[in-house]
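1. curious how this folds, go ahead:
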Amino acid sequence: MNNPLLQPFGTPFDSIPFESLKPEHFKSAILQLIEDAKQEIDAIVDNPAAPDFDNTLVALEQVGKRLNIVSATFFNLDSAETNDEIQQLAQELSPILAAYSNDIMLNKGLFQRVKQVHDTVDEQSLNSEESRLLDKTYKGFVRNGALLSTENKEKLREIDKQLATLTMKFSQNVLQETNAYHLHIQDREQLTGLPESILAAAKAEAEKRQLDGWVFTLHFPSFVPFMKYAVNRDLRRELYRASSTRALKPNEYNNEGIVRNIVVLRDERAKLLGFGTHADFVLQERMASSPAIVLDFLNNLLEKAKPHAQQEIDQLKALAREDGIDEMMPYDHAYYAEKLRKAKFNLSDETLKPYFPLQRVLEGAFEAANRLYGLTFSVRNDIPKYHEEVTVYEVSENGAHKALLYTDWHPREGKRAGAWMTAYRGQWKEDNKQVRPHISIVCNFARPAGEIPSLLTFNEVTTLFHEFGHALHGILADTTFESLSGTNVYWDFVELPSQFMENYCYEKEFLRSFAKHHQTGEPLPEAEIDKIIAAANFMEGYQTLRQLGFGLLDMAYHTGKLNNDLSIERFEKDTMRDTQLYPDVPGTAQSPSFSHIFAGGYSAGYYSYKWAEVLDADAFSYFKETGIFHPQTATKFKHLLSSGGTIDPMELYIRFRGRKPEPEALLKRAGLVR
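-> Below is the predicted model:
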């Protein structure tokens, strides 16, 4: 078979030749590239020259470059454009790739060379990035079992193989359960309260399924507005239960056993490596360096936020009582929060959406990147793409090529829920020449409906800016070594660039520059912008509690708190009790679909969203002092972004800000202190 993944791509910027690829190409390519990489490893180990930084560390950094690109492409497709064949391949390839990773990390001869360089090199002979690579590589071997006995190395291999399979299966089960459900309504009276734009999308979904009436799904653009606007409480309850029982039902896609197995295996792995818990293992390489620090951070925020959250919920309960509801439930929250928001601020997503057509919002994000960092974005129609809905942009700086950016905005059956940034190729320098990155943003925004373009809620506007912030972290990468490039930073630092960009959505002059009516071109009225800014902290106490609850649940799973006496549902509800302001809904739980911590890399790290909020609020307060597009301040922040993981994140932040971050900016922005 002539496999395009094993040939020179022959595409602009050596981009992925998506239009030539078939699922069967991936397995043979990955197996061949693993063998090629093993030969590269053997060449390092067998090198008769004494180990030094170049012939060991730099050589190791170059191993498997094509394998990294091909495997990244495969798993990105499994997230954004999967099918049964790709999912089956993912089950096969995940343990194979885990074993390959173990083959490197448990290679005794390779580790001996790395250790010799680590123990004997003259630090003065290395620059700061080289020192960082040496330290990270050595720790990587140790943290992945290089110092274990032969017997324990084999145990580690088996654990990693099982974890690779389980996390992949977890993700696939959530997608199956999400796609399996739909709410079919034929009586228009049951849809009272829903805006015409949402009804039009539901009608289109029904027609796609060859059904009469309207269809609502668990995908974000369908689920969220239904919960927010539908007057029919019984249907809100039904949709809520459908979402909150994903992968919890007694069928082949149930994730409860997988959750237990993942937690147990992670704990076994940590103990094998000499750590008390998985959280101890993870947090050794984080700004928050221990579970105690994370828990103090979360509980301190909980103490400050809970009184505010309770006051917010009391206001909602007063509204619900007017409708004869004596006991509010979780499926009532979004509906009454929207009612209260409209009453307090006369602010409605449906009023705002016509001013936020997707393309204009994206152009606003591009304009911010241009004013801050001198970047420009132009559509490239000659770059292959994996789906017709994808758009590819060439990113340039001062006329020079900087990156490729793929954008994929709308939900499909083959795409998992949520929004994320990823990369097909990272950034590095080779023979003093730049290899520039290929970055992707994937979201689930409503599709255009007839003549109406895709219109975003304000929350989706901030989501786009958030993911664009991650993308800028990758686009601006400028390091020698790929493993230290772009988003390859401490996990509780990686959300700073993304959350930082969200702040621009609340800046009046900037917002006015792109928030324009999709039909008339009229700018969003000043009064509406004032309402957005005034409502910025709306339900902030409740939202903070919600995030803290997930953070505490994550830490409980990964500090050994789960036991066999409790069901997953009971464990979750007991753990999150202090952050819950509504009664339980029996038979529901988020854990079986909590992809962030069981399939998405956030295990013992969900706290990092709130942690990074401290950083982003403090960073943006500096921009507010100097000007939100101030050239010198932007240049300093650009250096923070382009440095990736080459500098300790706290040192990097201090270089930008002149001091350590202070939490007061976050507490003030959130309205939790005056």
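2. can we go C-alpha only for contacts and neighbour counts from here?
-> OK.
3. the nearest residue to G426 once chain neighbours are set aside: how many residues sit nearby?
-> In this structure, G426 finds its nearest non-sequential neighbour in P437, 4.6 Å apart by CA to CA, 6 or more residues apart in numbering. Close neighbours of P437, defined as other CA atoms under 10 Å, add up to 26.
4. what segments of the stretch 401-550 of the chain are strands?
-> Here the stretch 401-550 of the chain has its strands, by DSSP state E, counting those that start in this stretch, at 420-425, 428-430, 433-435, 438-442.
5. tell me which of those strands sits most buried.
-> Mean neighbour count (mean count of other CA atoms under 10 Å) peaks for strand 438-442 among those, with a mean of 24.
6. relative orientation of that one and strand 420-425 in degrees?
-> 160 degrees (axes from the mean of the first three to the mean of the last three CA atoms, to 10 degrees).
7. for the residue nearest to G426, give me its contacts.
-> Remark: with contacts taken as CA atoms under 8 Å, 6 or more residues apart in numbering, P437 is in contact with 402-404, 423-427, 474-475.
8. next one: E495
-> 470, 608-609, 612.
9. against N55, how distant is the closest residue to E123 other than its chain neighbours?
-> With CA to CA, 6+ apart as the criterion, E123 has its nearest non-adjacent residue at 7.1 Å, and that residue is S131. From S131 over to N55 the distance is 15 Å, taken as CA to CA, to the nearest Å.
10. so for those two, which sits in the more crowded spot?
-> Neighbour count, other CA under 10 Å: between S131 and N55, S131 has more, with 19 against 16.
11. wait, a strand at the more buried one?
-> No - counting by DSSP: H, G, I helix; E, B strand; the rest coil, one finds S131 to be helix, located in no strand.
12. ok, it touching Q124?
-> No - when contacts are counted by CA atoms under 8 Å, S131 is not listed as touching Q124 (9.3 Å).
13. now the second one, please; I'll put the structures next to each other:
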Amino acid sequence: MTNPILSDWTTPFEIAPFDSISDDDFAPALDRALAEHRAEIDAIAADPDPASFANTVEALEAAGAALDKVLSVFFTVAGADSNPTREALQRDFSPRLAAHYSEISANKALFRRLADLWARKDDLDLTEEQARVLMLTHRGFVRAGAALEGAEEERMKEIKSRLATLGTRFTQNLLADERDWHLDLSEADLAGLPGFVVDAAREAGREKGLDGPAVTLSRSLIVPFLQFSPRRDLRETAYRAWAARGANGGETDNRAIAAETLKLRQERAALLGYDSFAAYKLETEMARAPAQVRDLLMAVWGPARARAEADAEVLTAMMQADGINGPLEPWDWRYYAEKRRRAEHDLDEAALKPYLQLDRMIEAAFSCATRLFGLEFAPLDIPLYHPDCRAWEVTRNGAHVAVFIGDYFARGSKRSGAWCSAMRSQAKFPEVQAPVAINVCNFAKGDPALLSWDDARTLFHEFGHALHQMLSDVTYESISGTSVARDFVELPSQLYEHWLEVPEVLRAFATHAETGEPMPSAMLDKVLRAANFDMGFQTVEYVASALVDLAFHEGEAPEDPMAKQAEVLAGLGMPHAIGMRHATPQFAHVFSGDGYSSGYYSYMWSEVMDADAFAAFEENGGAFDAERAKALEMHILSAGGSREPEVLYKAFRGRLPGVEALLKGRGLAAA
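-> Model prediction:
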């Protein structure tokens, strides 16, 4: 029988036929796709004709179409709707895929062809985009170890395979800890919680098959519980469980995995001639070197820590006024910060949340894209991998642009966090293909589903990534969409968050779930004035995580990552009542794969640009200035990785910004 994953997809817009695919299809599909890709690579390497851009680089771009289909479907469902079968498949697939790609990068005949092209690059009459693809392809092979020989080459293969296995185990351990823990709540325990938290707790209990409400380790539930529960004992229990993810001992403990991962990364970098993994990793980013990253983070750390310490004094006084002695603890901060926000800004999140309906915020994100880029969104009725998913066709002037899929609700089968991926990336070679972008979030389900302000920012953030995918307009898939430097990829997403704060957007779409009335002007003003509230806390927890990540990869790998984490935090003077945003055993950005390793700073690096980029709109006609929108699409959103990121940004803005824009944007600049 024909495997539905590898068959021609006759579905609308050639979306994966999820209703025809079973878990039994994945392994045989991968076997066939790997064999097909291997044969394609061998044919390119053995081509008797002299190497040319067409028969080598373009042939590599065209190879692996079947494998792309298998992996796009599998990793979509493995991340967003896992089950024991899919987890077992992922543990099997990860080392096999690592070995497969190691085999390609170690293909000496293929690398000789690329090296020959690279040596003759100035005589090949390439377009600017082709020259960029040749450079990236050649560089990628070199950095993957293509020039290694003998024992070093074999060791590199072993390291890559082991790292793939460790990354999968780290992710699955974290998911298991998040899935398996819950705190049963009695009706009395719900006292003092706003309705939306009570509703979310009841829904979580139903999802767990319990008779009553519960708190889980989903961020969309545990954070508001820590904000609003007057029960300090329950807050402590919940916070400790959240902070202990990946560090509970037993089979799901991630601490040894983190230690081994860091050692293997250091060895990998040494094999390639680098002093440290950070030096290796940052070479291709905008930052270029660890010292540049540290300079940025430390420039922000001082003002942020000072603000956080001043805030801690205020919150401690509030706690003591409640008759609680002793230091402010991490499970106290959010609760007293919320009370302070209500007192100082007269802003109650329980009163705000009914104005932030999920459906209306989706409409808001779409509307901004319509006004800025002329995109239109029409619902699609197509089979997807989970009933919670929805899809839209994206058009411009009547022409198809992309398909956008949204998977918004938390569930036990979904890994934590929020992300954007492309089930199919835009390209014009070897044939024109339109992108299929997907946003995955973990919002609490409700009827209607209501978002926190942070949730709404997350929705806009991930949709900014989706726009980067959907508006891509390049020839080759390898430089399409978000295939850019890690410290540039967050620019479109963080920039798009700014449109959530545009008053006319909130006036139009922040409407009450029951009355339909728009957000009152007084509340709108309070929301915008409070945008930087508690920014010391938010910045400290983020920068601490980024500095620990950098320290892990800057020198020799630590024998005990937890001891190294404690050493770094002590050296920074980390405030007692603030935890890292991602402590080591749950730091999936860094340990589930190489994506953000030595690169968690990227969000802040991009923020330096996003604050400056939105200022360009404000300086030139406002948030929906047509000329700035056209420039943003032309030089950044459509350009993918076709040029160096600093070149793209300068083309949009005329210059690179300094850290001052970031400090001002976060309200941390000196008065």
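14. shared with structure 2, which of the contacts of E495 of structure 1?
-> Counting by both residues aligned by TM-score structural alignment, their matches' CA atoms under 8 Å, structure 2 reproduces these contacts from the contacts of E495 of structure 1: 470, 608-609, 612.
15. so can I have a markdown table of the residues you listed showing neighbour count, secondary structure and distance to E154 of structure 1?
-> Output for these, formatted as a markdown table (neighbours: other CA atoms under 10 Å; DSSP: H, G, I helix; E, B strand; the rest coil; distance: CA to CA, whole Å):
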| residue | neighbour count | secondary structure | distance to E154 of structure 1 |
| --- | --- | --- | --- |
| H470 | 27 | helix | 37 |
| S608 | 23 | helix | 32 |
| Y609 | 20 | helix | 35 |
| A612 | 22 | helix | 37 |
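16. these: which two are farthest apart?
-> Spatially, the most separated pair among these is H470 and S608, at 14.4 Å (CA to CA).
17. burial measure for the nearest residue to R266 of structure 1 once chain neighbours are set aside, as a count.
-> Excluding the flanking residues, the one nearest R266 of structure 1 by CA to CA, 6+ apart is H278, at 5.8 Å. Close neighbours of H278 of structure 1, defined as other CA under 10 Å, add up to 26.
18. hang on, isn't H278 of structure 1 packed against L265?
-> No - using CA under 8 Å, H278 of structure 1 is not in contact with L265, being 9.3 Å away.
19. circling back: and in structure 2, which of the contacts of P437 of structure 1 remain?
-> Shared with structure 2, among the contacts of P437 of structure 1: 402-404, 423-427, 474-475 (both residues aligned by TM-score structural alignment, their matches' CA under 8 Å).
20. buried subset of the residues you listed?
-> Among those, those classed as buried by 16 or more other CA atoms under 10 Å are 402-404, 423-427, 474-475.
21. export the residues you listed to CSV and tack on distance to I383 of structure 1?
-> What follows is these, written out as CSV (distance: CA to CA, whole Å):
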residue, distance to I383 of structure 1
K402, 15
A403, 12
L404, 9
A423, 15
Y424, 13
R425, 14
G426, 17
Q427, 19
G474, 19
I475, 17
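22. which residue in structure 2 aligns with E572 of structure 1?
-> Mapped onto structure 2 by TM-score structural alignment, E572 of structure 1 lines up with Q565.
23. what does S608 of structure 1 give?
-> Under TM-score structural alignment, S608 of structure 1 pairs with S602 in structure 2.
24. and what of P437 of structure 1?
-> Per TM-score structural alignment, P437 of structure 1 is aligned with P435.
25. which stretches of the stretch 351-500 of structure 2 form helices?
-> 358-373, 453-470, 486-497 (DSSP state H, counting those that start in this stretch).
26. for the second one, buried residues please.
-> Taking 16+ other CA under 10 Å as the neighbour-count basis, helix 453-470 of structure 2 is seen to contain the buried residues 453, 455-470.
27. quick one: that helix to structure 1 mean distance?
-> Following the fit onto structure 1, the mean deviation recorded for helix 453-470 of structure 2 is 0.5 Å by mean CA distance after the TM-score superposition for structure 1.
28. what does that helix correspond to over in structure 1?
-> Using TM-score structural alignment, helix 453-470 of structure 2 pairs with 458-475 in structure 1.
29. what's the answer for the last one, then?
-> Against structure 1, the aligned range for helix 486-497 of structure 2 is residues 491-502 (TM-score structural alignment).
30. go on, stretch 637-651 of structure 2?
-> So stretch 637-651 of structure 2 is aligned with residues 641-655, judged by TM-score structural alignment.
31. what's that stretch in contact with?
-> With CA under 8 Å, 6+ apart, stretch 641-655 of structure 1 has contacts from 128-129, 132-133, 287, 472-474, 476-479, 484-490, 493, 497, 640, 659-661.
32. please redo it, this time with the cut-off set to 6 Å
-> Under the criterion CA atoms under 6 Å, 6 or more residues apart in numbering, residues 129, 473, 476-478, 484-486, 488-489, 660 lie in contact with stretch 641-655 of structure 1.
33. same deal with stretch 206-226 of structure 2?
-> 178, 182-185, 201-202, 204-205, 235, 335, 443-444.
34. after superposition, how close is whichever strand or helix holds Y335 of structure 2 to structure 1?
-> Using DSSP states H and E, Y335 of structure 2 maps to helix 330-345. Its matched residues in structure 1 lie on average 0.7 Å from helix 330-345 of structure 2 after superposition (mean CA distance after the TM-score superposition for structure 1).
35. likewise stretch 539-548 of structure 2?
-> With mean CA distance after the TM-score superposition for structure 1, stretch 539-548 of structure 2 averages 0.8 Å from its match.
36. so which bit of structure 1 is that stretch matched to?
-> Under the alignment (TM-score structural alignment), stretch 539-548 of structure 2 falls on residues 544-553 in structure 1.
37. strands along structure 1, start to end?
-> 183-185, 214-216, 375-379, 391-397, 400-408, 420-425, 428-430, 433-435, 438-442 (DSSP state E).
38. got these as JSON lines, with distance to D42 of structure 1 columns?
-> Converted to JSON lines, those look like this (distance: least, CA to CA, whole Å):
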{"stretch": "strand 183-185", "distance to D42 of structure 1": "56"}
{"stretch": "strand 214-216", "distance to D42 of structure 1": "55"}
{"stretch": "strand 375-379", "distance to D42 of structure 1": "42"}
{"stretch": "strand 391-397", "distance to D42 of structure 1": "38"}
{"stretch": "strand 400-408", "distance to D42 of structure 1": "33"}
{"stretch": "strand 420-425", "distance to D42 of structure 1": "25"}
{"stretch": "strand 428-430", "distance to D42 of structure 1": "21"}
{"stretch": "strand 433-435", "distance to D42 of structure 1": "25"}
{"stretch": "strand 438-442", "distance to D42 of structure 1": "30"}
